[in-house]
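K.L.:
Mind folding the following:
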Amino acid sequence: MDILKPLCQGSLRRPVLLPLLLLLLPKYACEGKGIAASWFHMGTQPAEVFQVPEPQHLATATPVCKQISGLSKRQSKLCLMYQDHMTSVSRGAKMAIAECQWQFRHSRWNCSTVKDHSVFGPMLKIASRETAFTYAITAAGVVHAISRACHDGHLSSCGCSRHGRPRDLHSNWIWGGCSDNLEYGYKFTREFVDSRERRAVRKTARSIMNVHNNRAGRRAVLWKARVTCKCHGVSGSCTLMSCWKQLAPFREIGDFLKDKYDGATEVRLNKLGRLETRDPRFNSPTPNDLVYMDESPSYCNRNSSVGSLGTQGRQCNRTSQGLDGCNLLCCGRGYNTQKAVVRERCDCKFHWCCFVECKVCTKTVDMHTCK
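P.N.:
Next up is the predicted model:
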């Protein structure tokens, strides 16, 4: 692959090699291109793709699973078996991509996506913290979406959870509301998301890393779920209290996994085929921790080979000392300042009953962008 870099970069100095390289290029893509398609692509597709057609239209409609690119052989089989689940898988992937972009909106790497079937581009080739987070958050998104779809009665093979009564629940409170089915969501996600890695003939360090981070994402959903209770009675007397297990808002799960990203553990594969910390001074990672093997690129400058868009032109905060501050985000290159007119709602008043009326105000602000 190294011999192809000069041609990919347009700097070939030995024309005699050109015919050979042109023969090789169809098989090996230039660095930064040809990233393997991923099921993540489901998160970028419109919902109509995953809708199972009505019986009267089955004969002429394109099968749902044939419209989905990036699936492994096992995932394609699961798609055929659980076609009604694919809408939820897509919704979970969409949530995950949106949450990733929210969590990293002020960082040099802002979870940017590309217009191909890999979704995250060449960045996925690097076993970095960022890759670890993308695997964890997408797995969490699918668990969340499938668990809620069971609760809402959208899937034929599951319903409300039958999770047992918590031991510490008040003895007078009733356990039996329609809980989100985290058990089913966890198991289906493990089978679907992990299938490419688990079914591989030869387990590599990278595949083991991916499976670990997928599991950490699934466990985050379980960890953040909570018991929710509601009072029943005349005029709020609360003569009866019923309780059930409920998913946490996905933002809380994203916050939890972002903390795990910040404290991710650098690992390597040992002789027993297990991940261990590179630095023996640190404890081995737990199943809830994110792990990585490669250092992250700087993301300061545009570099297509590692999927970095750079930070030039990104808006920054001149007064902030955090990641969104112009000093850090602009990587020491400085920033440009220009005036901008902002329109926003103001002087809002509530009218009985029941609407809010606002004026539109304009103001001039300073906007700072990285050089």
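K.L.:
Going by C-alpha atoms from here, please, whenever you check contacts or count neighbours.
P.N.:
Will do.
K.L.:
Which residues are in contact with the nearest residue in space to residue 64 that is not next to it in sequence?
P.N.:
Nearest residue to residue 64, sequence neighbours excluded (Cα to Cα, 6 or more residues apart in numbering): residue 50, at 5.8 Å. Residue 50 makes contacts with 64, 83-84, 86-87, 90, as judged by Cα atoms under 8 Å, 6 or more residues apart in numbering.
K.L.:
Looking at those residues, which is nearest residue 41?
P.N.:
residue 90 (8.4 Å; Cα to Cα).
K.L.:
since we're on the closest one, how many residues are nearby?
P.N.:
26 (other Cα atoms under 10 Å).
K.L.:
can you pull the buried residues of the host helix or strand of it?
P.N.:
Using DSSP states H and E, residue 90 sits in helix 86-103. Under the neighbour-count criterion of 16 or more other Cα atoms under 10 Å, helix 86-103 has 86-97, 99-101, 103 buried.
K.L.:
ok, and what's touching stretch 342-352?
P.N.:
356-365.
K.L.:
Which stretches in the chain count as strands?
P.N.:
Remark: strands assigned in the chain by DSSP state E are 174-175, 226-232, 240-246, 265-269, 275-277, 291-292, 302-303, 308-309, 315-316, 335-351, 355-370.
K.L.:
Next, the second sequence, to be compared with the first:
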Amino acid sequence: MRWREAGPVVVVAVLQVVVVVVLPSLLQPAHAAWWFVSQLSASYTSTRIHCENIPGLVRRQRVLCERHPDAMLAVTEGATMGVQHCQKQFQDSRWNCSTIPRDASVFGRHVLRSTRESAFVYAINSAGVVQAITRACSRGAIMNCACDITKKGSHRDRMGQFTWGGCSDNIRHGTAFARRFIDAHERRQRDARALMNLHNNRAGRKAVRKQMRLECKCHGVSGACTVRTCWQTVASFGSTARWLKRKYDGATEVSMRPDGAGLIPRHGDHKAPRKTDLVYLEPSPDYCGEDSSSGFAGTGGRQCNRTSQGTDGCDLLCCGRGYDTQRRLITSKCECKFQWCCFVACKTCETWRDLHFCKPKQDPLPLH
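P.N.:
Got it, this is the predicted structure:
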């Protein structure tokens, strides 16, 4: 009888150990961020977001998540888009916006600091959510949201007069939901870091609005554009990401006002940042060496361009440590021709190329 009673107790103990091993990211709320949704698999988010299982959400965000499951699918899409375009914009830089699998901080703890890289992460993810929510509204994927009904009647631009028609993207709804969801965490506190994040979240939202464009259809004899019907649409997210990258390059270092009412330039000769500018509180590290405590892998082993003078050049990317050259056989498609009908036929070509990789940072030799 004693053996039979002890059996279930042993099984429960084993199961508890398994949970700790399989779900480490869910046990790190102190370093979690809402954009962890970008790391969820497509099968996990295909029908509904399981709000209670997402680390990093504050109470207000969980309430919105439960009430608006259709919008949360767009939030996931926007966060994923933000990560992808962040990595594209910084693919040749020392900090390349890399993510850490199964880590609730997503980018590593160094991005949870107050550097300009953190500013860009907050802005690009905020912009991604605005873009995704707005597009989802236009295609009817979100309840109680449709085309922008304020765009009606006649209007005039530099080309002349036109009539609003079609389905203008509802940027108002996309911006409003993104602000309610994303800013919820920062509005719980009013320290300098919270003010910085709120500012950069807003800059990301405004970037999408700034990049909106007018699309028109001409009506008239022989295609003459005597009458135009136009609608407003968000631009490709690539253009928004490039806009934010320029803002990153010109970001302003700020500090909190003495009365706590806002942020001011840390250096007196700098202008106050505009609502579309990015701001940060502390200088960035050089990102040269590996820092396991913050989740940055360093530039050791990264491929560099030996002839480039830019950020992808071996001198800058390798931080002066030098590089190793490896001769590799590269396979690629070549001599592609269009075949009737209807495909492109290509040959496979092989060429030997010299590739260059940054040397790892060497630890100092021990003293004897």
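K.L.:
Please work out the TM-score for the two chains.
P.N.:
Aligned and superposed, the two chains score 0.85 in TM-score terms (TM-score structural alignment, normalised by the length of the second structure); 328 aligned residues with a Cα RMSD of 1.8 Å.
K.L.:
hmm, back to that, following superposition onto the second structure, what is the mean distance for the helix holding residue 90 of the first structure?
P.N.:
Here the mean offset of helix 86-103 of the first structure against the second structure after fitting is 0.4 Å, by mean Cα distance after the TM-score superposition for the first structure.
K.L.:
Helices of the stretch 1-150 of the second structure, residue ranges please.
P.N.:
Ranges of helices in the stretch 1-150 of the second structure, per DSSP state H, counting those that start in this stretch, are 2-22, 59-67, 69-89, 116-138.
K.L.:
winner for burial among those helices?
P.N.:
Mean neighbour count, computed with mean count of other Cα atoms under 10 Å, is highest for helix 116-138 among those, reaching a mean of 28.
K.L.:
Onto which residues of the first structure does it map?
P.N.:
Counting by TM-score structural alignment, helix 116-138 of the second structure pairs with residues 129-151 of the first structure.
K.L.:
Just give me the neighbour total for the corresponding residue of the first structure for residue 233 of the second structure.
P.N.:
Counting by TM-score structural alignment, residue 233 of the second structure lines up with residue 246 in the first structure. For residue 246 of the first structure, the neighbour count with other Cα under 10 Å is 23.
K.L.:
I'd say residue 246 of the first structure and residue 226 touch.
P.N.:
Yes. Under the criterion of Cα atoms under 8 Å, residue 246 of the first structure makes contact with residue 226 at 5.5 Å.
K.L.:
rewinding a little: with distance to residue 205 of the first structure added, can I get the strands of the first structure in TSV?
P.N.:
Shown next, in TSV, are the strands of the first structure (distance: least, Cα to Cα, whole Å):
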stretch	distance to residue 205 of the first structure
strand 174-175	44
strand 226-232	34
strand 240-246	35
strand 265-269	6
strand 275-277	8
strand 291-292	10
strand 302-303	25
strand 308-309	24
strand 315-316	37
strand 335-351	41
strand 355-370	37
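K.L.:
Pick the most buried one from the ones you listed.
P.N.:
strand 291-292 (a mean of 29).
K.L.:
what's the average distance of it to the second structure?
P.N.:
Mean for strand 291-292 of the first structure is 0.3 Å (mean Cα distance after the TM-score superposition for the first structure).
K.L.:
Where does that strand end up in the second structure?
P.N.:
Here strand 291-292 of the first structure aligns to the second structure at residues 279-280, judged by TM-score structural alignment.
K.L.:
from the middle of its chain, how far away would the matching stretch be?
P.N.:
Offset of stretch 279-280 of the second structure from its chain centre (Cα atoms, centre = their mean, to the nearest Å): 17 Å.
K.L.:
now stretch 170-187 of the second structure
P.N.:
Counting by Cα atoms, centre = their mean, stretch 170-187 of the second structure comes out at 16 Å from the chain centroid.
K.L.:
So which bits of that stretch are buried?
P.N.:
Applying 16+ other Cα under 10 Å to stretch 170-187 of the second structure flags 170-171, 173-175, 177-179, 181-186 as buried.
K.L.:
Contacts for that stretch next, please.
P.N.:
Outside stretch 170-187 of the second structure, the residues within contact range by Cα under 8 Å, 6+ apart are 34, 57-58, 60-61, 64, 126, 129-135, 137-138, 145-148, 194-195, 197-198, 201-202, 205, 209, 234.
K.L.:
residues in the second structure aligned with the helix holding residue 90 of the first structure?
P.N.:
With TM-score structural alignment as the criterion, helix 86-103 of the first structure aligns to 72-89.
K.L.:
Give me the contact list for that stretch.
P.N.:
With contact meaning Cα under 8 Å, 6+ apart, stretch 72-89 of the second structure is reached by 35, 37-39, 45-46, 48-49, 65, 96-98, 121, 124-133, 136, 238, 241-242, 245.
K.L.:
now do stretch 259-275 of the second structure
P.N.:
190-192, 195-196, 199, 202-203, 206, 252-257, 279.
K.L.:
Nearest residue to residue 358 of the first structure in space, ignoring adjacent ones along the chain?
P.N.:
Nearest to residue 358 of the first structure is residue 348, by Cα to Cα, 6+ apart, at 4.0 Å.
K.L.:
Please tell me how far that neighbour sits from residue 359 of the first structure.
P.N.:
Note on residue 348 of the first structure: its distance to residue 359 of the first structure, by Cα to Cα, to the nearest Å, is 7 Å.
K.L.:
What of residue 228 of the first structure?
P.N.:
Residue 228 of the first structure is 39 Å from residue 359 of the first structure, by Cα to Cα.
K.L.:
mind listing what residue 288 of the second structure touches?
P.N.:
Shown in contact with residue 288 of the second structure (Cα under 8 Å, 6+ apart): 94, 298-300, 317-319, 361.
K.L.:
can you do 7 Å?
P.N.:
Residues in contact with residue 288 of the second structure (Cα atoms under 7 Å, 6 or more residues apart in numbering) are 94, 298-299, 319.
K.L.:
So what's the residue count around the counterpart of residue 212 of the second structure in the first structure?
P.N.:
Applying TM-score structural alignment, one finds that residue 212 of the second structure aligns to residue 225 in the first structure. Counted with other Cα under 10 Å, the neighbours of residue 225 of the first structure add up to 18.
K.L.:
Residue 225 of the first structure and residue 244 touch, don't they?
P.N.:
No. Assessed by Cα atoms under 7 Å, residue 225 of the first structure is found out of contact with residue 244, at 10.5 Å.
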